[in-house]
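Colleague: Have a look at this prediction, sequence included:
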Amino acid sequence: MNKAQFVEAVALDTNMTKVEARKVVDAMIRATVQTLRDGDRLVLSGLGSFSVQHKSERIGRNPRTGAAVK
């Protein structure tokens, strides 16, 4: 499901217009992104929990050239 299909599903389920549903979905995405940028964790019961995890760099390989890449 892509964003347009998600907006349509929300609109059908809530009896909103697609324009109103898109505003709701966009607001939800903005709030999620801002929460994660602030370093906080977002927990939506029944959906999942979202957080940013910082990991140390590792060495990978470019599959085309075989060169080492961080």
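Modeller: Perfect, thanks for sending it.

Colleague: contacts, neighbours, all on C-alpha from now
Modeller: Fine.

Colleague: do you know how far K3 is from A67?
Modeller: From K3 over to A67 the distance is 37 Å, taken as C-alpha to C-alpha, to the nearest Å.

Colleague: Second structure for comparison follows:
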Amino acid sequence: MIRGKLTKAEIVESISESSGLSKKDIQHIIDSFFSEVKDALLDDRIVEFRGFGTFEIRTRKGRDRARNPKTGETVSVQNHGVVVFRPGKELKKASWDLRE
């Protein structure tokens, strides 16, 4: 069962309520955190959060015969980077029986 999405604003609100810190401080911390993760990935580093998962950039091979789904036109796609997430052992285990 999908229950909707969780936004950054909702995370800020929740952490602010549980920690007693201001929303502005929490917003700054979260923005700084995402900036650090993004910078590390763009610097070709693997970002690992034990128990949660690992983010990394992998190279996706280009193709000459890709198709634009909107127009059906054949286009050429170069090699490019994609961000990949691999869930950690604890997250995998916790989420195993969530959907049936």
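Modeller: Everything's here; your move. This is a predicted model, so every value here is computed, not measured.

Colleague: TM-score them against each other, please.
Modeller: TM-score of the superposed chains, computed with TM-score structural alignment, normalised by the length of structure 1, equals 0.86; 70 aligned residues with a C-alpha RMSD of 1.3 Å.

Colleague: residues contacting the residue most central in space within structure 2?
Modeller: For structure 2, F85 is the residue whose C-alpha lies nearest the centre (C-alpha atoms, centre = their mean; 6.8 Å). For F85 of structure 2, the contacting residues are G53, T54, F55, E56, by C-alpha atoms under 8 Å, 6 or more residues apart in numbering.

Colleague: Structure 1: which residue goes with the second one?
Modeller: Just to be clear, that refers to T54 of structure 2. In structure 1, the residue paired with T54 of structure 2 according to TM-score structural alignment is S49.

Colleague: for that match, helix, strand, or coil?
Modeller: Assigned with DSSP: H, G, I helix; E, B strand; the rest coil, S49 of structure 1 falls in the strand class.

Colleague: isn't R22 of structure 1 right next to A9, touching?
Modeller: No. At 10.5 Å, R22 of structure 1 does not count as touching A9 under the criterion of C-alpha atoms under 8 Å.

Colleague: Correct me if wrong: G62 of structure 2 contacts H80.
Modeller: Yes. Using C-alpha under 8 Å as the test, G62 of structure 2 is close enough to H80 to be in contact (7.0 Å).

Colleague: Which stretches in structure 1 count as strands?
Modeller: All strands of structure 1, identified by DSSP state E, fall at 42-44, 48-50, 60-61, 68-69.

Colleague: mind checking how far K8 of structure 2 is from F33 of structure 2?
Modeller: Separation of K8 of structure 2 from F33 of structure 2 (C-alpha to C-alpha): 12 Å.

Colleague: against structure 2, where does the lengthiest helix in structure 1 fall?
Modeller: Counting by DSSP state H, the longest helix found in structure 1 is helix 18-37. Using TM-score structural alignment, helix 18-37 of structure 1 lines up with residues 23-42 of structure 2.

Colleague: Cool, thanks, signing off.
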